[in-house]
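> compute the structure for the input listed below.
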Amino acid sequence: MKLLSSYLKMPAPSSWNEFPLGPNYRFEIQQHMQPWWPKFFGFYLLKIGALSTEIDTRECAIPHQINVGERGDQMQVIADLNQLPFSEKSSDVCLLFHTLSAVEDPYRFLREVDRILVDDGWLVISHFNSFSLLGIGKLLPVIKRRQPYVCPMFSRMRVLDWLGLLNYEIVHQIGFHVLPWHHRGEYSMNIHLPAISCLSLIIARKRTMPLSLDALKLRTPKRCFSPVSTENYKI
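Next up is the predicted model:
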């Protein structure tokens, strides 16, 4: 609890430039997102969190792209992330680029995002991997109070567990950027060492299933005509 409280005392970063090598992280995320922008469709795309607003989404064809956050000049909607001012099932795509580290209760925040996301809508999440060189930096007394080590970090399996509880289908997941100080030329390391990569990217879709089966579908269809026994009839 003391560790979590120390995280929350420090405000969440409002720009990638506040991270050492932050522009490199943003560049890597944008590179991995390029094949996915044409696949998103709908009317409303929400970029939730300050770091999400700085990701270039011009290749996405969704017409209405809205920046949502608790503060910042680029925000079009200022709101508490745990109580988003949108109606249920009103957004087609929600982008959470390193937003889980900026909220006190990530799972509660994911449930709020799930509320406003339409059925079969897209959810994109990026975050720092706790099992990486950045995660090791959180153990060093000299740098653990600096960015990005002061931010909460999660393993990819933990985020996948949260999405599984909310019944999301994982369409794509990848770990990349194994060495924090590199932003190019490490493709072989990304292939062979994805578990210890500094950045994780998860693309999921909201799937809905009925809590109970329809009784009408389970009902045995009635026969229009019942067979009549001819044993008691004599001609």
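
> only C-alpha atoms from now on, for both contacts and neighbour counts.
Fine.

> which residues in the chain form helices?
Applying DSSP state H to the chain gives helices spanning 2-9, 22-33, 50-53, 106-116, 133-137, 156-165, 187-192, 215-218.

> what residues of the fifth one count as buried?
To tie it back to what came earlier, the one meant is helix 133-137. 134-135, 137 (16 or more other CA atoms under 10 Å).

> next one: it to chain centre, how far?
Helix 133-137 sits 22 Å away from the centroid of its parent chain (CA atoms, centre = their mean, to the nearest Å).

> repeat for the longest one
Taking CA atoms, centre = their mean, the mean C-alpha location of helix 22-33 is offset from the chain mean by 16 Å.

> compare with the first, here's sequence two:
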Amino acid sequence: MRRQQLSQWFDSPLGRSLQAHEAHHLRAVLPNLYGTVAAQLGRIGELDLMDSCIAPTRIMLDDHDGPGKCRVRSVPEELPLDTRSTDVMILPHTLDFCDDPHQVLREVDRVLRPEGHVVILGFNPMSLWGFRRLVARRPRAAPWCGKFLRLSRIKDWLALLDFETTHGTMLYYRPPLRNEGFMQRLHFLDKMGDRWWPMMAGAYLVVAKKRVVGVTPLPVSWKTKRAVAASAAQSTARGMILPFRKQ
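The predicted model follows:
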């Protein structure tokens, strides 16, 4: 239900403005993520966030029916995809509007191939958007009914799942106002935000790569090292002593 409310909100003037900004940054990121299968977990708004993805197979996963090619109905905590079957997973505010964000990331880890990438868009609670959420009347409407997870928390969860963060940026420094014309006039704040107040953006974008788990050598104790060294020395000495022959 909350995802449907969020999708409807992204059709509002403020939602369309934010989504256009996010889509612009995705077009700079997705062409660099190689693979044959990409999946988006949850559709929001009318823009195709996978339009710049180079993967020939693109799947839309959502918990309600709607238009779209290769759409599969699913919940984010239980993905109907095979293990290690996907190269790129896009989560547009998915973690903010799901019941168990950590379980969603575990599912993403399961379906991603080694060296695959996850792209996460989220609302920043440490911003004017986060303050607007705190003062919103209850029951909160979208997007203020979301969880607004801290960026540091997302990175901690990714690290626990052995993901390496490769790219991150803060997005959209304009305040959450309803007046579309006034919002357009505040476009200059997006250029100033990265320099003057970088952590006060309304949203963020994170890209993380699934690491390939290698073999870690077991630690050898000093006693074992000395025993191995002594054995090697004895073997070498025996090899150097030739048998004595009588003439």
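
> among the helices of structure 1, which is the most enclosed?
helix 50-53 (a mean of 25; mean count of other CA atoms under 10 Å).

> residues making contact with that helix?
Contacts to helix 50-53 of structure 1, defined as CA atoms under 8 Å, 6 or more residues apart in numbering, come from residues 13-16, 47, 67-69, 71-72, 74-75, 95-99.

> tell me which stretches of structure 2 form strands.
Using DSSP state E, the strands of structure 2 run over residues 37-41, 57-62, 71-73, 86-92, 112-123, 163-171, 203-210.

> kindly reformat those as JSON lines containing distance to Q184 of structure 2.
JSON lines is the format used below for the strands of structure 2 (distance: least, CA to CA, whole Å):
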{"stretch": "strand 37-41", "distance to Q184 of structure 2": "28"}
{"stretch": "strand 57-62", "distance to Q184 of structure 2": "31"}
{"stretch": "strand 71-73", "distance to Q184 of structure 2": "33"}
{"stretch": "strand 86-92", "distance to Q184 of structure 2": "23"}
{"stretch": "strand 112-123", "distance to Q184 of structure 2": "20"}
{"stretch": "strand 163-171", "distance to Q184 of structure 2": "15"}
{"stretch": "strand 203-210", "distance to Q184 of structure 2": "17"}
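
> so what's the residue count around W222 of structure 2?
Using other CA atoms under 10 Å, W222 of structure 2 has 9 other residues around it.

> tell me how far it lies from A233 of structure 2.
Distance, W222 of structure 2 to A233 of structure 2, by CA to CA, to the nearest Å: 16 Å.

> now K155 of structure 2, nearest residue through space, not along the chain?
T165 (7.4 Å; CA to CA, 6 or more residues apart in numbering).

> list the contacts of the aligned residue in structure 1 for the one you found.
The alignment partner of T165 of structure 2 in structure 1, by TM-score structural alignment, is I170. Neighbour list for I170 of structure 1: 202-205 [criterion: CA under 8 Å, 6+ apart].

> just these now: which is nearest F154 of structure 1?
Closest to F154 of structure 1 out of the contacts of I170 of structure 1 is I202 (12.6 Å), distances taken as CA to CA.

> ok, P175 of structure 2 - how many residues close by?
Neighbourhood size, P175 of structure 2 [other CA under 10 Å]: 17.

> selection in PyMOL covering whichever of the contacts of helix 50-53 of structure 1 are buried, please.
To isolate the buried ones among these in PyMOL, judged by 16+ other CA under 10 Å, type:
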select buried, resi 13+14+15+16+47+67+68+69+72+75+95+96+97+98+99
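
> before we move on, back to that, need the helices of structure 1 in TSV with distance to P85 of structure 1, can you?
Converted to TSV, the helices of structure 1 look like this (distance: least, CA to CA, whole Å):
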stretch	distance to P85 of structure 1
helix 2-9	23
helix 22-33	27
helix 50-53	17
helix 106-116	9
helix 133-137	34
helix 156-165	22
helix 187-192	39
helix 215-218	36
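
> alright, calling it a day.
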